[in-house]
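1. only geometry, no sequence info:
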């Protein structure tokens, strides 16, 4: 009965989403406030029934209802309850339902938090979101229902959840990633609403800006969590492999980063309107492309779902309609997209334009490297792979230029800046960055310092010192004490610099872990010792462990520092009994400035094992940088000026 109720809930949600797609749109076109006013109640109804369907699926997992095929394929009676909940989005059908629930949640948030906006604008925004919701609900109902019955023969225990996904990372990573992916639909909806209404002034950019910041922050957090999960769960010790599915999340993040900067320029200066509209369209389109890559069956990846290609074709059609329809609308309305002001070569607008160009070029580079092998394979021209050498060779120099522009952009002013004065302001941060970079190299010492490592460290210092100069200038112009002046700076300003600081921390992490990681893949028998990174690892032997749904060979490795026992590390090789999968569970001694990483390989003759030992300096700074950027995005979105200006815009409308 639960499965049938879930299906009925989805059908009702789809019916309401169709009404949401049509009624407020017609009302906005006819200037009928009555029709437009139905948008919010319809949104509440869609969210309620999608949430109800999701709750039914969670209940089916918690009660081990293996008469539901999706539950039988992704759960087991021995699975801990918290993994049963996360198993809801551990497969294709459930993850699509999570996607729709997230979309409904975003739509409801817009409906409830945008009451100050003109009714015609909010009607069009919710109408566009209703169209997107209808498309995904039809996809779930007709091709990917998680409520299909497995009758009359239901398994007694279930096939179990993929062991790779039986981890805390699965509990938090997909929801955060989806919040970012789907959040860009709001920016897309505001862009389409602006094109439909012809109202492409600073107000619509101001309305869209906090929503875009929140979506970008969630996507940043989702990517960081995915990198962290791959690092400790897959047993290879890497944090980014340029996997096509990893790239699928990076591309909308890059375009979304350009979008939040472009929105700032459109709001403050009335320029870059074309950029902003196109970036909003492409950010959401790349999110849909990521969905297609993960679910179409064209990729083989630990991140991808092995799905029917017909499902991928459905999403491909949705992608074609979204991109084609929105670009057609843009082409029709392009003549009305005019800038309201001008700027000189030496200005913040110019630096943000450079920022947009660099981010877009990086995104295109990643897109080309991701899709080119698929295109070659589809044309029957053989199989090929595009790996880290291609991506690193192109993205690292472009990323360095982006960091240069980031530092300069903090010190230029809107519209026009005196070049001589700017040069004087930049000299101090440049000299300090070089001096601190050289000092870091001398203190760190050792081999591994190539030119890109040195450049990365200098640019990280460059961003920090440029931000400090700007902070001092801003606070110094206000009356009162320095502390009181700092408190008066808006949250959006603090959020910007916090995100930029996160980029600097990320750059340090990338530079240091890439240059100074030490690793050994070796055979170790009980009693063998190996030195890595000033630590001595001694293999003591193997212990047998019985888990709730697995058996494990747990290695015991003593770690010594300066002749004293420092830590006991216990990597595991687990056999999950339901599916017979063997998984590696690395043992990690984490620290702010370095990680010790140990993973078991295969058993060898004479009681020996293949063991991977790694010393990874500053690897935690990768995810610390991601967290700082995430907090920066959220802080910027909470700026009180957005709410006050939206209320003012509504009164003027």
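-> Thanks, I have it. What you are looking at is a predicted structure, and each value in this text was computed from that prediction instead of being measured. Residues are numbered from 1 along each chain as shown.

2. Every contact and neighbour count from this point should use C-alpha atoms.
-> OK.

3. in which helix or strand would I find the spatially closest residue to residue 77 that is not a sequence neighbour?
-> Spatially, and ignoring its direct neighbours in sequence, residue 77 is nearest to residue 157 (5.3 Å; Cα to Cα, 6 or more residues apart in numbering). Remark: residue 157 resides in no helix or strand, with elements defined by DSSP states H and E.

4. this is the comparison structure:
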């Protein structure tokens, strides 16, 4: 009965989304206030119905109702409760329902918190959001019904993919979808503005919080996915340029550009056309990611489905959403003339350069991701585009971006003097050069990657700090005045500084682990000692370890540094009892300075075991930097100026009267 309620709620949500997509749009075009007001209750009701449907599907998984086909195929009674819950979105149909739940949640939030929006813009925005929702509801109901029943349910389920039975997968997809789907809100605002023919500073103020929220969630989701691949897949890497990794990275790059571009629209009333285009492209790239995951055209460990008919449906949605919006953009773009002018040396120019670099980087990733598919379609040749291409083509844009960020952020609006700004940033530059020189002197090899990466990361961190201290007039005002100014700095400015510093931390982590990682791959027997980078790994034993729904062979390694035992690592080779699928569980001794990473491979005919050992310097700085960037987004969102419709506090009438006297 609960499953049927969930299915019925999904059908009702589809019908309500059609009303949400049509009535407010008609009302806005005709000036009918009552029709426009339909948008708010429709958006809230659509979310409530979708949440009911999602709760019903979760109930089926948690209670092992294997008469539901989806639960039978992706759950098992032996699974821990956490993985029965995550199994809800560990498949095509359930993940699509999660996507739609988050889509309707954003619409409900705009309905609830967008009170200061102009009625016509709000109605049209929610109508566009409803149209997107209607497309996804149709996709589910007609091609991917999550509530399909089995006439003869099995006694036990087929189990969730063992690779997905990990705590990281409990949080990675929801955060990723909060980011992916959140960009639909920027898209809806952009299309609504194009229909109205009005893009101004107020529009930029309204769109920025939703874009920032999506960017923050997407940052967390990408970081969690990267870390999951690092410790779960046992490959020892943190990024593989996998097509699905790229599918989440491209919208992040576009959203980052959109955030910076919207600042120019808000502050200087220019870059309107470009900002609207970025909002459309960011969501288009999100839909492209959905197409890549669900079409079966590209293979990936992350892919959900390989049904071509589903891929055609998503492709049709992608074509309609992007084609319709771009046609509307082509019609309206000539009317969106810039209102402000600025000199070649100014913060506006720096932000334009920032956008060009981010857009070019996203284009490189898009080209490398789609090239195998394009080439196969063109002449039937099967090619692969791997890390060497991406690293060679992508890295220069990121290096250039890191160089200009601190200077660009410190330049004044409209017109600036490069020499004056450079003098203010000279201490940060000196610190960065000193860090690079120190690393060059200390490293054993002569690779430039490590010093350059550490120097750029230090430049980003020190530059962000120097800008804040300059605004607080450090050294030019009494200490008490400097502290007061620091406390009074807007939270959005602190968020910007944290974001740039977080990027710097990630730069240092990426360059360090790439330049100085040490690796040892060999066979070993229990009792053998293996040396790597000053550490001695003593292979003690291999033992059988039972799990809740798997059996494992667990290796035991003791790690010594300078004759002192510093860690005990227990990597595993698991075999899941239902699917009979083997997985590798790496053992990691984590630290700020380095990770010790041990993987137990397959047994050999002579009684030895394949063993892989890595020493990874500063690798955790990659994810620390990402979390600092996400924290920066939250800090900026807490700034009152970022809240839609949050007016400045006014003094009480009595205080005003007293001041007048």
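-> Done, it's in. These numbers come from a predicted model, not from an experiment.

5. Which residues are in contact with the residue nearest in space to the middle of the second structure?
-> Nearest to the geometric centre of the second structure sits residue 218, at 2.2 Å (Cα atoms, centre = their mean). Going by Cα atoms under 8 Å, 6 or more residues apart in numbering, residue 218 of the second structure touches 175-180, 248, 252.

6. go with 6 Å
-> 176, 179 (Cα atoms under 6 Å, 6 or more residues apart in numbering).

7. how about the helices of the stretch 1-150 of the first structure, start to end?
-> Per DSSP state H, counting those that start in this stretch, the stretch 1-150 of the first structure carries helices over the ranges 2-30, 33-36, 39-62, 69-74, 81-86, 92-113, 119-143.

8. Give the buried residues for stretch 59-71 of the second structure.
-> 59-62, 64-71 (16 or more other Cα atoms under 10 Å).

9. typed the wrong thing, it's stretch 544-558 of the second structure
-> So stretch 544-558 of the second structure, judged by 16+ other Cα under 10 Å, has buried residues 549-558.

10. That one corresponds to what range in the first structure?
-> Aligned by TM-score structural alignment, stretch 544-558 of the second structure falls on residues 544-558 of the first structure.

11. can you list contacts of that stretch?
-> 78, 537-543, 568-577.

12. Apply 8 Å and report the result again.
-> Contacts for stretch 544-558 of the first structure (Cα under 8 Å, 6+ apart): 78-80, 537-543, 565-578, 600.

13. just how off-centre is that stretch within its chain?
-> Average the C-alpha atoms of stretch 544-558 of the first structure, do the same for its chain, and the two points are 33 Å apart (Cα atoms, centre = their mean, to the nearest Å).

14. mind listing the helices for the stretch 351-500 of the second structure?
-> Under DSSP H, counting those that start in this stretch, the stretch 351-500 of the second structure gives helices at 387-410, 418-424, 426-442, 449-471, 479-488, 491-516.

15. try the stretch 151-300 of the first structure
-> Using DSSP H, counting those that start in this stretch, helices in the stretch 151-300 of the first structure cover 168-197, 202-233, 244-269, 273-295.

16. Format the ones you listed as TSV; extra columns: distance to residue 435 of the first structure.
-> Converted to TSV, the helices of the stretch 151-300 of the first structure look like this (distance: least, Cα to Cα, whole Å):
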stretch	distance to residue 435 of the first structure
helix 168-197	39
helix 202-233	31
helix 244-269	30
helix 273-295	38
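
17. looking at those helices, which is closest to residue 386 of the first structure?
-> helix 244-269 (9.4 Å; Cα to Cα).

18. Can you check what angle separates that closest one from helix 273-295?
-> Angle between the axes of helix 244-269 of the first structure and helix 273-295 is 160 degrees (criterion: axes from the mean of the first three to the mean of the last three Cα atoms, to 10 degrees).

19. Show me what helix 244-269 of the first structure is packed up against.
-> helix 168-197, helix 202-233, helix 273-295, helix 348-378 (3 or more Cα pairs under 8 Å, 6 or more residues apart in numbering; DSSP states H and E).

20. Format these as CSV; extra columns: distance to residue 470 of the first structure.
-> Shown next, in CSV, are those (distance: least, Cα to Cα, whole Å):
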stretch, distance to residue 470 of the first structure
helix 168-197, 30
helix 202-233, 22
helix 273-295, 26
helix 348-378, 13
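
21. Which among those is found nearest to residue 413 of the first structure?
-> Of all those, helix 348-378 comes closest under Cα to Cα, at 5.3 Å.

22. Can you report how many residues lie near residue 344 of the second structure?
-> Other residues near residue 344 of the second structure number 12, with proximity taken as other Cα atoms under 10 Å.

23. same question but for residue 144 of the first structure, I mixed them up
-> Residue 144 of the first structure - counted by other Cα under 10 Å - has 21 other residues nearby.

24. That one maps to what in the second structure?
-> By TM-score structural alignment, residue 144 of the first structure lines up with residue 144.

25. hang on, the earlier thing: weed out the non-buried ones from the contacts of stretch 544-558 of the first structure.
-> 78-79, 537-542, 568-576, 578, 600.

26. What's the average distance for stretch 39-52 of the second structure when superposed on the first structure?
-> Here the mean offset of stretch 39-52 of the second structure against the first structure after fitting is 0.7 Å, by mean Cα distance after the TM-score superposition for the first structure.

27. try stretch 308-316 of the second structure
-> Superposed on the first structure, stretch 308-316 of the second structure shows a mean distance to its aligned partners of 0.6 Å (mean Cα distance after the TM-score superposition for the first structure).

28. On the three-state scheme, the closest residue to residue 640 of the second structure other than its chain neighbours is what?
-> Spatially, and ignoring its direct neighbours in sequence, residue 640 of the second structure is nearest to residue 646 (6.4 Å; Cα to Cα, 6+ apart). Secondary structure state of residue 646 of the second structure, per DSSP: H, G, I helix; E, B strand; the rest coil, is coil.

29. Checking the residue of the first structure positioned farthest from its centre next. Helix, strand or coil?
-> Distance from the C-alpha centroid of the first structure peaks at residue 606, with 45.7 Å (Cα atoms, centre = their mean). Following three-state DSSP, residue 606 of the first structure is assigned to helix.

30. And for it, nearest residue in space, chain neighbours not counted?
-> Among residues not flanking residue 606 of the first structure along the chain, residue 525 sits closest, at 7.5 Å (Cα to Cα, 6+ apart).

31. which residues does residue 473 of the second structure contact?
-> With Cα under 8 Å, 6+ apart, residue 473 of the second structure has these contacts: residue 482.
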